[in-house]
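> Quick one, fold the following:
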Amino acid sequence: AQQRCEGCDNLFGEYYCGVCHLFDRDKKQYHCAECGICRIGPKEDFFHCSKCNLCLNLSLQGKHTCIENVSRQDCPICLEDIHTSRVGAHVLPCGHLLHRTCYEDLLKEGYRCPLCMHSALDMTRYWHQLDDEVAQTPMPTEYQNMRVE
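Reported below is the predicted structural model:
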């Protein structure tokens, strides 16, 4: 397999990987030797975390929770492979991975990681809002100065 036909010089794909034998339109793909597959890039925007065994966006470098070989697990929502999926993965604050589409569906029903039950969102602002509402709600008269023995 190669990018061009030897006979007519026809181009089979703007992108060609000689390792994966992948032909595609140019989506700024790159082959990650550590992952063993081609990824949609650009490569400059990603780094490979050797503990997670996954290419992650540079914005997560030093800021994500590592889980060993997390990408080699199936998505806990749809039970399909995450590592070779063409659907992008979403890294939860706890370090677990979900397909991006599964993450969006999860948020319609709740906000917890289906594996460890930690919050899939930063709830700090919401907790402050609840604290403010409680602080602004007056205590009913019959419960003021009440003591429990």
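> hey, let's count contacts and neighbours off CA atoms from now on
Will do.
> What is the burial count for D9?
Residues lying near D9 (other Cα atoms under 10 Å) number 9.
> for Y16, same thing?
Neighbours of Y16 using other Cα under 10 Å come to 23.
> That one should be in a strand, yeah?
Yes. Counting by DSSP: H, G, I helix; E, B strand; the rest coil, Y16 is found in a strand.
> All the helices of this protein, residue numbers only.
100-109, 124-136 (DSSP state H).
> To compare with the earlier structure, here is another sequence to fold:
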Amino acid sequence: MAVQQYCINCGVCMGKYFCNKCKFYDDDDISKNQYHCDACGICRSGGKDNFFHCSTCGCCYSIQMKDAHCCVERAMHRNCPICFEFLFDTAKDMTVLPCGHTIHLDCLKEMEQHFRFSCPVCSKSVCDLSNL
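As a prediction, the model looks like this:
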């Protein structure tokens, strides 16, 4: 018997969002605009029209970064350099630094609170410091 969104016996919806490829159900909030990325092989949130998949980086990024992001091979397939959680499948928001390295947004904010303004991987500046 195939896994599906609705029970074939009683018709109960098992999840407002259902991905037949991942066998993933989400009943929390469909306003997250979940979608399945075939290239990533997982479901993501935020709306398919708002993201693009970079095959070099191996991950989906905001469409706003499409022409400006710096590619780092398999950038998301590593641990956050601050908290060491695996970035690819974490639920936390992440950001891409100007050098192309990725980090959790909360970790970047924590760095800034401690006056750390360089990438923890390559030491390049993460912001424009010319006005200081």
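> which one of the helices of structure 1 has the most crowded surroundings?
The highest mean neighbour count among the helices of structure 1, using mean count of other Cα atoms under 10 Å, belongs to helix 100-109: a mean of 13.
> on that earlier part again, now distance to I77 of structure 1 too, for the helices of structure 1, in TSV please.
Listed next are these as TSV, based on distance: least, Cα to Cα, whole Å:
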stretch	distance to I77 of structure 1
helix 100-109	6
helix 124-136	25
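> closest to E80 of structure 1 out of the ones you listed?
Between E80 of structure 1 and these, the tightest spacing by Cα to Cα is seen for helix 100-109, at 10.6 Å.
> which residues sit against the closest one?
Outside helix 100-109 of structure 1, the residues that touch it by Cα atoms under 8 Å, 6 or more residues apart in numbering are 77-78, 87-90.
> what's the answer for stretch 123-132 of structure 2, then?
Applying Cα under 8 Å, 6+ apart, the contact partners of stretch 123-132 of structure 2 are 97-99, 117-119.
> Name the pair among those with the greatest separation in space.
Longest span within the contacts of stretch 123-132 of structure 2, Cα to Cα: C99 and F117, 12.5 Å.
> Kindly tell me how buried H83 of structure 1 is, as a neighbour count.
Number of residues near H83 of structure 1 (other Cα under 10 Å) recorded here: 24.
> Setting aside sequence neighbours, what's the nearest residue to the aligned partner of it in structure 2?
Using TM-score structural alignment as the criterion, H83 of structure 1 maps onto F88 of structure 2. By the measure of Cα to Cα, 6 or more residues apart in numbering, the closest residue to F88 of structure 2 outside its immediate chain neighbours is M76, 5.0 Å from it.
> Please say which position in structure 1 that neighbour maps to.
Match for M76 of structure 2 (TM-score structural alignment): S71.
> Just to check, its match is in contact with L97?
Yes. The pair S71 of structure 1 / L97 is scored as a contact, 7.1 Å apart, by Cα atoms under 8 Å.
> Between those two, which contacts overlap?
Both S71 of structure 1 and L97 are in contact with I82, where contact means Cα under 8 Å, 6+ apart.
> can you give me the strands for structure 1?
Remark: strands assigned in structure 1 by DSSP state E are 15-17, 22-24, 30-32, 37-39, 46-49, 54-57, 89-91, 97-99.
> Spit out the contact partners of the most centrally placed residue in structure 1.
In structure 1, the centroid-proximal residue (Cα atoms, centre = their mean) is H90; its distance is 1.4 Å. Residues near H90 of structure 1 by Cα under 8 Å, 6+ apart: 97-100, 103.
> Report the separation between it and D132 of structure 1.
The gap separating H90 of structure 1 from D132 of structure 1 is 31 Å, by Cα to Cα, to the nearest Å.
> How about C78 of structure 1?
38 Å.
> swap in L11 of structure 1?
63 Å.
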